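Asks: Could you look at this predicted model? Sequence included:
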Amino acid sequence: MYHDIFKKARLTRAVGFVVESLKELWDTFLMLFIVVDSIGNIPIFYSLTSGMGREERIKIFEKSVAVASALLVFFAVFGYPFFQYYGVSFTDFKIAGGLLLLIIALQGVFGRVEAEALRSEDLAVVPMATPLLAGPGAIYMVMYLNSVYGLLPTLVSIALNTLASYLILTKSNVLLEKAGKNTILVLSRIFSLLLAVLAVSLIRSGIYEALRG
């Protein structure tokens, strides 16, 4: 009897651990997905690669996703320790990051700078990998996620977002044909609004912690 009770308790703890881990992975994936905004970047990426063939465009997309992923992994691992070395507290980090995300969100809600002004010799790296995919907001977010959820969920989130970005961008021609450019822009505005809500939450939490301290 006691053996059965012990087995049930252990099974309950294991199920609870799995559910909690899945929730953490979902939370980290969703927050980073909103900031990266691969869907909203589709019209910009297509504008930047106008005149290229489909195979060349896909190669550019692949390189930009790979470079962005490498940047996010680097800052997830080494970014926040760098700030800690210079005495920046997590509360300072949260308030500053929240303000940064709010500015980025407002730019997304009210419209971005035209992509043609961002042309460079290597489009896959600048501006496509950074700042469009792995911009200041995404870099802040991976450092924040590492601080709150730990390195492993953050790295898994980066990997899942890398896969999602790759699939979204390489299949973006289908999305544009089926949904249309206006629908993509509307979705981008919705993601920007969600990002603004998240940013305000971070600022409010940071200010509360600073006042309490």
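Replies: Everything's here; your move. Numbering: from 1, shown residues only.
Asks: alpha carbons only for contacts and neighbour counts from here, please
Replies: Will do.
Asks: Stretch 109-122: which residues count as buried?
Replies: For stretch 109-122, a neighbour-count test (16 or more other Cα atoms under 10 Å) marks 109, 115 as buried.
Asks: ok, and what's touching that stretch?
Replies: For stretch 109-122, the external contacting residues (Cα atoms under 8 Å, 6 or more residues apart in numbering) are 44, 47-48, 126-127, 188-190, 192-193.
Asks: can you tell me which of the residues you listed lies nearest to Tyr140?
Replies: Set against Tyr140, the nearest of the contacts of stretch 109-122 by Cα to Cα is Ser192 (15.9 Å).
Asks: Next up, the contacts around the residue nearest to the spatial centre of the chain.
Replies: Geometric centre of the chain, nearest residue: Leu32, 2.5 Å, by Cα atoms, centre = their mean. Residues near Leu32 by Cα under 8 Å, 6+ apart: 138, 141-142, 157-158, 161.
Asks: next up, a second structure to put side by side with the first:
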Amino acid sequence: MNSIWLNKDDLKEIVTVTFTLFAVIDILGSLPVIIGIKKKMGDINALLATAVSGGLMLAFFLIGEQMLQFMGLDIKSFAIAGSIVIFILGLEMVLGLDIFKHDENAKTSTLVPVAFPLIAGSGTLTTVMSLKAAYESYNILIAILINLIIVFITLRSVNFLERMLGPSGIAVIRKFFGVILLAIAVKIFRSNLGVMHV
């Protein structure tokens, strides 16, 4: 029974990689940020955000290390830069600051910071690259596609989720996930700076 398509090992790999990417992307945890961006900058184009973040994941999956090397960068520097943007977003959420300036162009806010670094952030992109060492390429691509579908559905449902949670629910979740976002940013920063090892 040499099935080429979706044998037991493939299914196991797809499930593992899908859940790994889902945890790293954390689209549900990013909901308060996305709702806040939508209020400040207008509706987010779900299809564009999904397509751009999917394109970034695919690009990094195929030629990530070569791209960074070509620009004279390394993965650690890229991850630290992404962590700083995530940290600023977390500060906005916890302290009620307005660091990201209002932009009348909704397309701009869809690309930054929604597509990058919220969806396809440094953690996601470096995870995609590192998964190649342990799993079959086609299983990783299937897992990426599954996660992009989840991202698209979530972004399309932002208005519904906002109504369901209400202002007080959003405020509580926003502050809670702001702290989580700060912690994730610090973790990415520390692990890539390489100076905190004892």
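Replies: That came through fine. Just so it is clear, the structure is predicted and the values come from calculations on it, not from any experiment.
Asks: Just give the TM-score of the two.
Replies: Overlay of the two chains. TM-score (TM-score structural alignment, normalised by the length of structure 2): 0.66; 186 aligned residues with a Cα RMSD of 3.9 Å.
Asks: need the next SSE after the longest helix seen in structure 1, C-terminal direction.
Replies: Longest helix in structure 1 by number of residues (criterion: DSSP state H): helix 2-36. Going down the chain from helix 2-36 of structure 1, the next helix or strand is helix 38-48, by DSSP states H and E.
Asks: what about that next one, distance to the chain center?
Replies: Distance, stretch centre to chain centre, for helix 38-48 of structure 1: 16 Å (Cα atoms, centre = their mean, to the nearest Å).
Asks: sorry, back to before: and the contacts of Leu32 of structure 1, which are buried?
Replies: For the contacts of Leu32 of structure 1, buried by 16+ other Cα under 10 Å: 138, 141-142, 157-158, 161.
Asks: picking that back up, let's see if you can find the most crowded of the contacts of stretch 109-122 of structure 1.
Replies: Ser192 (25 neighbours; other Cα atoms under 10 Å).
Asks: Please identify the buried residues of the longest helix along structure 2?
Replies: Ranked by residue count under DSSP H, the longest helix found in structure 2 is helix 158-193. For helix 158-193 of structure 2, a neighbour-count test (16+ other Cα under 10 Å) marks 158, 170-171, 173-186, 188-189, 192 as buried.
Asks: rewinding a little: adding distance to Asp92 of structure 1, write the contacts of stretch 109-122 of structure 1 out as TSV.
Replies: Shown next, in TSV, are these (distance: Cα to Cα, whole Å):
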residue	distance to Asp92 of structure 1
Ile44	33
Ser47	37
Leu48	36
Val126	29
Pro127	28
Ser188	29
Arg189	28
Ile190	28
Ser192	23
Leu193	23
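Asks: residues touching Asp4 of structure 1, list them.
Replies: Asp4 of structure 1 neighbours (Cα under 8 Å, 6+ apart): none.
Asks: Which position in structure 2 pairs with it?
Replies: Here Asp4 of structure 1 stays unmatched in structure 2, going by TM-score structural alignment.
Asks: any idea how far Asp4 of structure 1 lies from Leu11 of structure 1?
Replies: 10 Å (Cα to Cα, to the nearest Å).
Asks: Helix or strand: which one has the equivalent of Ala51 of structure 2 over in structure 1?
Replies: Under the alignment (TM-score structural alignment), Ala51 of structure 2 pairs with Ala66 of structure 1. Using DSSP H and E, Ala66 of structure 1 falls within helix 54-85.
Asks: For Pro136 of structure 1, the count of nearby residues, please.
Replies: A count of neighbours around Pro136 of structure 1, defined by other Cα under 10 Å, yields 16.
Asks: Among the contacts of Leu32 of structure 1, name the ones in helices.
Replies: Counting by DSSP H, the contacts of Leu32 of structure 1 place 138, 141-142, 157-158, 161 in helices.
Asks: Now distance to Ala70 of structure 1 too, for those, in TSV please.
Replies: Converted to TSV, those look like this (distance: Cα to Cα, whole Å):
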residue	distance to Ala70 of structure 1
Ala138	12
Met141	15
Val142	12
Ser157	13
Ile158	9
Asn161	12
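Asks: now, which of these sits nearest Gly16 of structure 1?
Replies: Nearest to Gly16 of structure 1 among those: Ser157, at 20.6 Å, using Cα to Cα.
Asks: Tell me the spacing between the residue nearest to the closest one when sequence neighbours are not counted and Ile184 of structure 1.
Replies: Using Cα to Cα, 6 or more residues apart in numbering and skipping the chain neighbours, the partner closest in space to Ser157 of structure 1 is Phe29 (4.6 Å). Per Cα to Cα, Phe29 of structure 1 is found 20 Å from Ile184 of structure 1.
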